[in-house]
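Asker: fold the following.
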Amino acid sequence: MTTHIISNLQELSNFEFEIPNLSLDHIKFDRPNSILLHEENSKIRNMLSIWFDPQIKEFKDKKVAYIGHIHVENEDILLKLINEAKAYIKNKGYNYVISPMDGSTWKKYRLVVDGDKTIPPFYLEPLTPDYFVKGFVDSGFKPISTYYSTLVTPSSESLAKIDEITANLAKYNITIDNIQNFLHDKQKFINDIYHLTINGFEGNYLYSPLSIQEFSVMYMPLLEKLDPKYFVVAVHEGKIIGYLLNYPNYNEMMTGKINTFVLKTLTVDSKYAGKKIGTLFYHMASKLALQDGFTNVIHSLMQEDNYSLKISHKMGAKNIRKYQVFGCDL
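Answerer: A predicted model of the protein is given here:
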């Protein structure tokens, strides 16, 4: 087995890959600084990517690198690749590694560390093999951030809560709508959502900047795919000040019936904090689920200390999956 380390993404075309579901276009879009490739019998079957100097506000006293794009066949190879990557990163003068992280929290990150195995993975949920956790711990990593997804049965109690909050919002001329009335200019809509998302997410742990161009490439295809009625916005004097993004759990299509509705993400302009728009959005997800006959709602990927998890639990949701990001001193 031979290890190659490349820093020019064009060199990827020099290798033959035998990694299931690997997209080299996706790898290139994420722009890693270096890539470790394991070649065996003239084919690449295992790899990971490295990013240096992520633009994050945390760990200012350390020189940080990320490890992501981890594609390995088993735990032994995982340990070998991670240790090779750590040695390479340390040799470059860096002293702290965060993983798994495909360049930023805008991309794929987190390990699945625990959960209800009777509930299959939902659409767009990050997936990692069980042995990843042991491999990371054995190579010296420790958890630095924890997230949960929860499951709740939609209840008609949400309807009364929606009426209560919307009546109060009306006093401030804030209304709730879906995006249908804003799609006559999709690029403007994406631009407005981009600025709102940056405003809402910039305080998140391990946040890093994202350009409008990258945001458009990432979210325009999702916008095209999703049913507009599941994309809810809060509007003040014609301006979108918050949004709620939901979708059916398309992973259940193979069972013949989709029973689960997924609350993917929401954000509210910080100027409107305290008006319970976030709470309203959680209940709106239940209302939409009830209207279309979904029997379960998943509140996805909430950080452990985020208020959204408290709202979810207050609605009676139970934890179904636990995820973590790991860090390691070098």
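
Asker: C-alpha from now on. contacts and neighbour counts both.
Answerer: Will do.

Asker: let me see the ranges of the strands in the stretch 1-150 of the chain.
Answerer: Read by DSSP state E, counting those that start in this stretch, the stretch 1-150 of the chain holds these strands, from start to end of the chain: 2-6, 34-40, 43-52, 64-71, 96-99, 111-115, 142-152.

Asker: I'd like those written out as JSON lines, with mean neighbour count and distance to residue 243 added.
Answerer: Formatted as JSON lines, the entries for the strands of the stretch 1-150 of the chain read as follows, by neighbours: other Cα atoms under 10 Å; distance: least, Cα to Cα, whole Å:
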{"stretch": "strand 2-6", "mean neighbour count": "13", "distance to residue 243": "41"}
{"stretch": "strand 34-40", "mean neighbour count": "20", "distance to residue 243": "36"}
{"stretch": "strand 43-52", "mean neighbour count": "22", "distance to residue 243": "31"}
{"stretch": "strand 64-71", "mean neighbour count": "23", "distance to residue 243": "29"}
{"stretch": "strand 96-99", "mean neighbour count": "23", "distance to residue 243": "29"}
{"stretch": "strand 111-115", "mean neighbour count": "19", "distance to residue 243": "27"}
{"stretch": "strand 142-152", "mean neighbour count": "19", "distance to residue 243": "19"}
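
Asker: okay, these in a markdown table with distance to residue 330 next?
Answerer: Output for those, formatted as a markdown table (distance: least, Cα to Cα, whole Å):
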| stretch | distance to residue 330 |
| --- | --- |
| strand 2-6 | 19 |
| strand 34-40 | 18 |
| strand 43-52 | 14 |
| strand 64-71 | 10 |
| strand 96-99 | 6 |
| strand 111-115 | 20 |
| strand 142-152 | 12 |
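
Asker: please identify which of those strands is closest to residue 19.
Answerer: Taking Cα to Cα as the criterion, strand 43-52 is the member of the strands of the stretch 1-150 of the chain that comes nearest to residue 19, at 5.3 Å.

Asker: also this sequence, please, to line up against the first:
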Amino acid sequence: MSALSILTCRPGDPAFYRFLQVPGNVYPDLKERMPLLHAPDLKNVHVAWVAMQGGQPVGRLAFYLNPALKYQDGPAACIGSYECVDNPEVALMLLNDASQLAKDAGCKWLIGPMDRSTWNGYRFSTDHSHPNFTMEPYHHLYYNDQFLANGFEVIGEYVSNLSEDLTVNLEAHEQARAQYLQAGARIRHMDMSRLTEELGRVADLCLEAFSGNFLYTPITREAFVQKYLAVKNLIDPEWVWLVEDEQGMLQALYFAVKDHLDPLNQTIIVKTVARRKGSPFKGIIRFLTSELKLQMQMTGHSRMVHAFMYSDNTSADISGDFAGKPYKRYALYARSLKG
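Answerer: Sure, this is the predicted structure:
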């Protein structure tokens, strides 16, 4: 077997095409899987590594230094866009070299997979018992084994819950609507004619609402807006609810999308729910979930997936209230660099 070597590059370098070639050697059904892979945060990649063997790229990772990223007792680096053939020697070289670089940079932990922050792609799937859904990345399951075999441990577990229960207590729901309206709530869908402005307000809400989340680091309002403008083709205002108070301040967001990977067109994906801290509209997310169910009844959708919930997250409790059951699971890893 030919020797392994590491090619170092960065976005914009002539050799960076090798980084982009790796998925073609890892996934035989590349055309199908490519849209589901994690994309690097090109503006913030510290360095990208490509494992080469016999003149072919057989593994890769992007290394990030995010000054705001902390875990437990110290600073953390992270690695994302990880792809690798099923070869423990390739994984060992990539992950050990990344760990050494993180240690040399003064970090106490190396977290992965994560493309710089939780605003970007992170987590590995831990089972393939069900097909992928829209906005869910795909990974080989053996990536989990490669991380565990090289000193990483699970630091975060996530779940996507599936519910087929569209039952709504209409009397209680309309009573709640009347109470919210009386309290000054304005409940509406996203206005696509002024999408940039709408996304800016959503950014302000999410940056506050998620500030206490596990491994949260801030991004700029502009970066948030650009991230969602890049996927505006997935935004259907019919499935996005905004709740404002009498002063026009955004108090809650409920962002769902159709599952374009469902051949039967029966599934709605609940991607993001957020409520402003101290919002006067208690229970508004539960109310919006009922709004979603009623709309699904009218449009013929029968399945909803509450996606990517951290095990301690409030949204997991919300999904549980509506008879959701675990559908897909994911894990995030870290390696201690102490000692």
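
Asker: still on that earlier bit, which one of the strands of the stretch 1-150 of structure 1 lies nearest to residue 278 of structure 1?
Answerer: strand 142-152 (16.3 Å).

Asker: ok, average deviation of the closest one from structure 2?
Answerer: Taken against structure 2, strand 142-152 of structure 1 registers an average deviation of 1.0 Å after superposition, with mean Cα distance after the TM-score superposition for structure 1.

Asker: check which helix or strand covers the residue mapped onto residue 320 of structure 2 from structure 1.
Answerer: Using TM-score structural alignment as the criterion, the counterpart of residue 320 of structure 2 in structure 1 is residue 313. For residue 313 of structure 1, the enclosing helix or strand under DSSP states H and E is helix 307-314.

Asker: packing partners of that helix?
Answerer: Using 3 or more Cα pairs under 8 Å, 6 or more residues apart in numbering; DSSP states H and E as the contact criterion, the elements in contact with helix 307-314 of structure 1 are helix 277-291, strand 296-303.

Asker: aligned partner of residue 258 of structure 1 in structure 2?
Answerer: With TM-score structural alignment as the criterion, residue 258 of structure 1 pairs with residue 265.

Asker: same check on residue 140 of structure 1?
Answerer: Alignment note: residue 140 of structure 1 maps to residue 151 in structure 2; criterion TM-score structural alignment.

Asker: and the residue sitting nearest the centre point of structure 2, how far from residue 197 of structure 2?
Answerer: In structure 2, the C-alpha nearest the mean C-alpha coordinate belongs to residue 121, at 5.2 Å (Cα atoms, centre = their mean). Counting by Cα to Cα, to the nearest Å, the gap from residue 121 of structure 2 to residue 197 of structure 2 is 25 Å.

Asker: same question, residue 189 of structure 2
Answerer: Counting by Cα to Cα, the separation of residue 189 of structure 2 from residue 197 of structure 2 is 14 Å.

Asker: repeat that for residue 191 of structure 2.
Answerer: Shown here: residue 191 of structure 2 relative to residue 197 of structure 2, a distance of 9 Å by Cα to Cα.

Asker: before we move on, what about residue 275 of structure 2?
Answerer: Residue 275 of structure 2 sits 19 Å away from residue 197 of structure 2, taking Cα to Cα as the criterion.

Asker: so between those two, which is more surrounded?
Answerer: The residue with the greater number of neighbours, taking residue 275 of structure 2 and residue 197 and applying other Cα atoms under 10 Å, is residue 275; the counts read 22 against 13.

Asker: residue contacts, the more buried one?
Answerer: Residue 275 of structure 2 makes contacts with 205, 209, 251-253, 284-285, as judged by Cα atoms under 8 Å, 6 or more residues apart in numbering.

Asker: try residue 240 of structure 2
Answerer: Contacts of residue 240 of structure 2 were listed using Cα under 8 Å, 6+ apart, and they are 189-190, 253-257.

Asker: ok, 7 Å please
Answerer: The neighbourhood of residue 240 of structure 2, defined by Cα atoms under 7 Å, 6 or more residues apart in numbering, consists of 189-190, 254-256.

Asker: then residue 55 of structure 1?
Answerer: If you count contacts by Cα under 7 Å, 6+ apart, residue 55 of structure 1 has them with residue 208.

Asker: trace it over to structure 2, please.
Answerer: For residue 55 of structure 1, the aligned residue in structure 2 is residue 68 (criterion: TM-score structural alignment).

Asker: got it, and residue 236 of structure 1?
Answerer: Superposed on structure 2 with TM-score structural alignment, residue 236 of structure 1 falls opposite residue 245.

Asker: wait, doesn't its match sit right on residue 182?
Answerer: No: taking contact to mean Cα atoms under 7 Å, the distance of 10.8 Å between residue 245 of structure 2 and residue 182 leaves them out of contact.

Asker: which of the two has more neighbours?
Answerer: Remark: of residue 245 of structure 2 and residue 182, residue 245 carries more neighbours, 19 against 10, as counted by other Cα under 10 Å.

Asker: which among the contacts of residue 275 of structure 2 end up buried?
Answerer: Neighbour-count burial (16 or more other Cα atoms under 10 Å) is assigned, among the contacts of residue 275 of structure 2, to 205, 209, 251-253, 284-285.

Asker: returning to what we had before: quick one: contacts of the helix holding residue 313 of structure 1?
Answerer: For helix 307-314 of structure 1, contacts defined as Cα under 7 Å, 6+ apart pick out 279, 302.

Asker: that helix vs structure 2, mean deviation?
Answerer: Once the two are superposed, helix 307-314 of structure 1 sits an average of 1.6 Å from its aligned residues in structure 2 (mean Cα distance after the TM-score superposition for structure 1).

Asker: now do that helix against strand 142-152, angle only.
Answerer: Computed by axes from the mean of the first three to the mean of the last three Cα atoms, to 10 degrees, the angle separating helix 307-314 of structure 1 from strand 142-152 equals 40 degrees.

Asker: for helix 307-314 of structure 1, buried residues please.
Answerer: When neighbours are counted by 16+ other Cα under 10 Å, the buried residues of helix 307-314 of structure 1 are found to be 308-309, 311-312.

Asker: what about it, distance to the chain center?
Answerer: Here helix 307-314 of structure 1 shows a centroid-to-chain-centroid distance of 18 Å under the convention Cα atoms, centre = their mean, to the nearest Å.

Asker: before we move on, what about stretch 101-112 of structure 1?
Answerer: A distance of 7 Å separates the centroid of the chain from that of stretch 101-112 of structure 1, by Cα atoms, centre = their mean.
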